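Visitor: My questions concern the predicted model and sequence given below.
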Amino acid sequence: MILHQFIDYELLRLIWWVLLGVLLIGFAITDGFDLGIGTLLPFVTKTETERRIAINVIGPTWEGNQVWLILGGGAIFAAWPPLYAVSFSGFYLAMFAILAALILRPVAFKYRSKRDSDRWRSGWDIALFIGGFVPSLIFGVAVGNVLQGVPFRFNNDLRVFYEGTFFGLLNPFALLCGVLSVVMLIMHGSAYLMLKTDGPIAERARSYGALAALVTLVLYALAGIILWLGIDGYVITSAIDPHGPSNPLMKTVAEAPAGWFSNYGAYPVLLIAPILGLAGAALAFYGFRARAEIATLLVSALSIFGMIASVGVSMFPFILPSSLDPRSSLTVWDASSSHLTLFIMLVVTAIFIPLIVAYTSWVYHVLWGKVDANSVDDKSGHAY
């Protein structure tokens, strides 16, 4: 096959860096309100009917939303094998905790109403809370650790060694990022709950959402200040070959104060990402107060887009820096699969991503409208 030669290797690497960001942002925006509503469940609902309404807001769509996470994991495995190897081995216990929490969610959806027992339902409600809170927290903690550098290294045979511990991941800055992730998704979940419900649930979601939007704004700004003043970034100090082999050891890297902000100085247009993160959260706060349902959900999604995109553009071309041996840091240029592999995957992605988007759009069109007591009391057995 020579068709892949028509697309430059450098361009393919850039395309897959962008696609990885799209998949992660897609997961955060779609499944993000599922996680946010799960976290909010004990606080926005007071009666059994209200709890069933909240659960039925996300019950029919959570599986489709989680496809973005599966696609993201698959993209990392196929397009960035060293990234997959380091992150999934180094963060093994953290990944296990996320998967265990996510597994609780479908089980809770299916079994919660199988017995007419308040104690039984309360137990599964706790499971839904764990399934929302724990992944939200750990995803943010992971981002905080990536920004600080992960303690791994390669030897001369490119064998990876991870020398960190699970509790070492729970450092102050990483926990700050974890809390930011939780409140960001609570903001997003509140916006979706306000759109899909009415009455007391919507009012409580509006109150929690406004508070979460304000806290998101403050914590995001605080994280940026700490990153600027107290955490060194990484810069490549040797020549860069965008067409070079996938060998991280063929470069030199140094730590630099405020290194993660150098891209903004070189390309000021990139400032749009953190501006969207801040502006989206601020607009969401006003949207909650004004009861602007659709607009609030949209600007909440815009805030999530800006915050996650700001991490990507700040770190570029790094995708996983090493605090143990900066030279071992993984970048867009030295951690990808082969030219042919990236091209084949791009063709497959060009076919299936539009199908997934079209199907998801159709599902939300069919399920458009508010969930109320009448819909959950439907005797057809379709409600959770």
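Guide: Arrived safely. Numbering: from 1, shown residues only.
Visitor: going forward, measure contacts between C-alpha atoms and count neighbours the same way
Guide: Noted.
Visitor: Show me where the stretch 151-300 of the chain has its helices.
Guide: Applying DSSP state H, counting those that start in this stretch to the stretch 151-300 of the chain gives helices spanning 172-196, 200-230, 262-266, 272-290, 293-315.
Visitor: Mean neighbour count for those - can I get that in CSV?
Guide: Output for these, formatted as CSV (neighbours: other Cα atoms under 10 Å):
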stretch, mean neighbour count
helix 172-196, 27
helix 200-230, 20
helix 262-266, 14
helix 272-290, 22
helix 293-315, 23
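Visitor: okay, those helices in TSV with distance to residue 101 next?
Guide: Formatted as TSV, the helices of the stretch 151-300 of the chain follow (distance: least, Cα to Cα, whole Å):
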stretch	distance to residue 101
helix 172-196	14
helix 200-230	22
helix 262-266	36
helix 272-290	27
helix 293-315	22
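Visitor: Quick check: which of these is nearest to residue 63?
Guide: helix 172-196 (16.1 Å; Cα to Cα).
Visitor: Contact partners for residue 216?
Guide: 180, 183-184, 187, 281 (Cα atoms under 8 Å, 6 or more residues apart in numbering).
Visitor: Next, the closest residue to residue 66 other than its chain neighbours: secondary structure please.
Guide: Nearest residue to residue 66, sequence neighbours excluded (Cα to Cα, 6 or more residues apart in numbering): residue 31, at 5.9 Å. Secondary structure for residue 31, judged by DSSP: H, G, I helix; E, B strand; the rest coil, is helix.
Visitor: Check whether residue 31 really touches residue 62, as I assumed.
Guide: Yes - judged on Cα atoms under 8 Å, residue 31 makes contact with residue 62 at a distance of 6.5 Å.
Visitor: Can you pick out the residue with more neighbours from these two?
Guide: Taking neighbours as other Cα atoms under 10 Å, residue 31 and residue 62 compare with residue 31 leading, 26 against 18.
Visitor: also this one, for the comparison:
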Amino acid sequence: MILHEFLSYEFLRVVWWLLLGVLLIGFALTDGFDLGVGALIPFVGRTDTERRVAINTVGPIWEGNQVWFILGGGAIFAAWPPLYAVSFSGFYLAMFAVLAALILRPVGFKYRSKRDSAAWRSAWDWALFVGGAVPALIFGVAMGNVLQGVPFDLNPDLLPLYPGVFWAKFLGLLNPFALLAGVVSLAMLVMHGAAWLSFKAEGPVAFRAQDIGFYAGIVAIVAYAGAGVWLNFIPGYAFVGDVPTDGPSNPLMSEVVRSDSWLAAYGTRPWIAIAPILGLFGMVMAARGLRAGRQGSTLLFSKLGIFGVISSVGLTMFPFILPSSLNPDASLTVWDSSSSHLTLFVMLVSAIIFMPMILAYTAWVYKVLWGKVTEDDVRSHSDSVY
């Protein structure tokens, strides 16, 4: 308990904001290439064997990669309960679409090779495409809406309210800026999946992945730069007066107003510009690597690009996590939407114990499964699950 008293509430809130970012980035870096490969399967494989090569590059590891997705959801639920309640209520249909698409992946992986039928296998290949492309797109659309402010309010009991017609609210999420953010996410993860296939596959599958991934990288770079320019015209959020960083978790106790562009943060904290620079640099180098046929470095640069892009959003918005377009005072921030001091401390202790175990297990799995997947491997195991 002495350590608990030493670690201030403000410090633990920032730590869990950082850890949430780490979990989301970890999900994008690992399960992100699974989604990208799924979106590429119908296009990089022209024969059943070629498509099985693509599937077998991710088949043994995709379930382990989803640990980061589960941890991210659990961290939101435990460390940021208001964020969990508001976001899952407001993005209900979007979350349902993501989960439905993700459910197609295990079913597609397990059922695809159960019948030796071209039509059967083609149908599951397109199901895997949906399972990869739809979540990648929706995650970006959700982030685009967060940057613009989500239309919610909080009543005096802190219950989230979403006034308006249900379908109109859902269609309102599909606005131009959010769709552009969705394009960034989809193109970026397709590029990441292509980099993975270039690294893990051989022959025609790798060559086609390199070609498609190069153009996906160009789209991601242009769309990301365009979103950055557009963001200059989207009002940001700011506190009125000083805000206690160790106060109670009640957003309604702070006064928030719409302010200058989100990009004003780069004037007050110029060091955060490193994030978008890394994002653009990583994607440019990954696209160049795909064009040149480089493998290991291309995958690393793709990961660097994803790290920079996601980090740029979090650093630009800090300390805001989920701003409200209806009532800025209801906006959720790092300082007023966390769990209790004790809860954050206990969670941090748990994270310190279990995160190294997860990282060690993940590293071990990748070491065991090191090496390329070839057509000969697939042909010699024609009765395998994948």
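Guide: Everything's here; your move. This is a predicted model, so every value here is computed, not measured.
Visitor: corresponding residue for the residue nearest to residue 66 of structure 1 in structure 2?
Guide: Taking TM-score structural alignment for the superposition, residue 31 of structure 1 sits opposite residue 31 in structure 2.
Visitor: Map residue 280 of structure 2 onto structure 1.
Guide: Matched by TM-score structural alignment, residue 280 of structure 2 corresponds to residue 278 in structure 1.
Visitor: Quick one: residues contacting its match.
Guide: 217, 220-221, 303, 306-307.
Visitor: With residue 10 of structure 1 instead?
Guide: Here residue 10 of structure 1 is in contact with 242-243, 333 (Cα under 8 Å, 6+ apart).
Visitor: where does it land in three-state SS?
Guide: Assignment for residue 10 of structure 1 (three-state DSSP): helix.
Visitor: Onto which residues of structure 1 does stretch 188-195 of structure 2 map?
Guide: So stretch 188-195 of structure 2 sits over residues 184-191 in structure 1, by TM-score structural alignment.
Visitor: Check the offset of that stretch from the chain's centre.
Guide: Computed by Cα atoms, centre = their mean, to the nearest Å, the chain-centroid distance of stretch 184-191 of structure 1 equals 13 Å.
Visitor: compared with structure 2, how much does it deviate?
Guide: For stretch 184-191 of structure 1, the mean distance to aligned residues of structure 2 following superposition is 0.4 Å (mean Cα distance after the TM-score superposition for structure 1).
Visitor: now residue 343 of structure 2, nearest residue through space, not along the chain?
Guide: residue 79 (7.5 Å).
Visitor: thinking that neighbour is in contact with residue 336, fair?
Guide: No - look at residue 79 of structure 2 against residue 336 with Cα under 8 Å: they stay out of range, at 11.6 Å.
Visitor: got the contact list for the counterpart of residue 309 of structure 1 in structure 2?
Guide: Using TM-score structural alignment as the criterion, residue 309 of structure 1 maps onto residue 311 of structure 2. Contacts for residue 311 of structure 2 (Cα under 8 Å, 6+ apart) come out as 21, 275-276.
Visitor: Residue 374 of structure 1 now?
Guide: Per Cα under 8 Å, 6+ apart, neighbours of residue 374 of structure 1: none.
Visitor: And residue 175 of structure 1, what's its match in structure 2?
Guide: In structure 2, residue 175 of structure 1 lands on residue 179 (TM-score structural alignment).
Visitor: Was I right to think that match contacts residue 141?
Guide: Yes - using Cα under 8 Å, residue 179 of structure 2 is in contact with residue 141, at 5.5 Å.
Visitor: Next, work out how far apart the residue nearest to residue 343 of structure 2 and residue 24 of structure 2 are.
Guide: Note on residue 79 of structure 2: its distance to residue 24 of structure 2, by Cα to Cα, to the nearest Å, is 14 Å.
Visitor: In terms of neighbours, single out the busier of those two.
Guide: Using other Cα under 10 Å as the criterion, residue 79 of structure 2 and residue 24 rank with residue 79 on top: 26 against 20.
Visitor: Return the residues in contact with the more buried one.
Guide: For residue 79 of structure 2, the contact set (Cα under 8 Å, 6+ apart) comprises 16, 338-339, 343-344, 347.
Visitor: One more pass at 10 Å, please.
Guide: 12-13, 16-17, 20, 73, 337-341, 343-345, 347-348 (Cα atoms under 10 Å, 6 or more residues apart in numbering).
Visitor: cool, residue 134 of structure 2 as well?
Guide: By Cα under 10 Å, 6+ apart, the neighbours of residue 134 of structure 2 are 35, 39, 94, 97-102, 182, 186.
Visitor: before we move on, what about residue 355 of structure 1?
Guide: Neighbours of residue 355 of structure 1 in contact, by Cα under 10 Å, 6+ apart: 349, 361.
Visitor: again, only this time at 6 Å
Guide: By Cα atoms under 6 Å, 6 or more residues apart in numbering, the contact list for residue 355 of structure 1 is empty.
Visitor: Alignment lookup: it to structure 2.
Guide: Match for residue 355 of structure 1 (TM-score structural alignment): residue 357.
Visitor: Am I right that its match falls within a helix?
Guide: Yes - secondary structure of residue 357 of structure 2 (three-state DSSP): part of a helix.
Visitor: For it, give its distance to residue 166 of structure 2.
Guide: 43 Å.
Visitor: Could you pull up the residues touching residue 145 of structure 1?
Guide: So residue 145 of structure 1 contacts residue 174 (Cα under 6 Å, 6+ apart).
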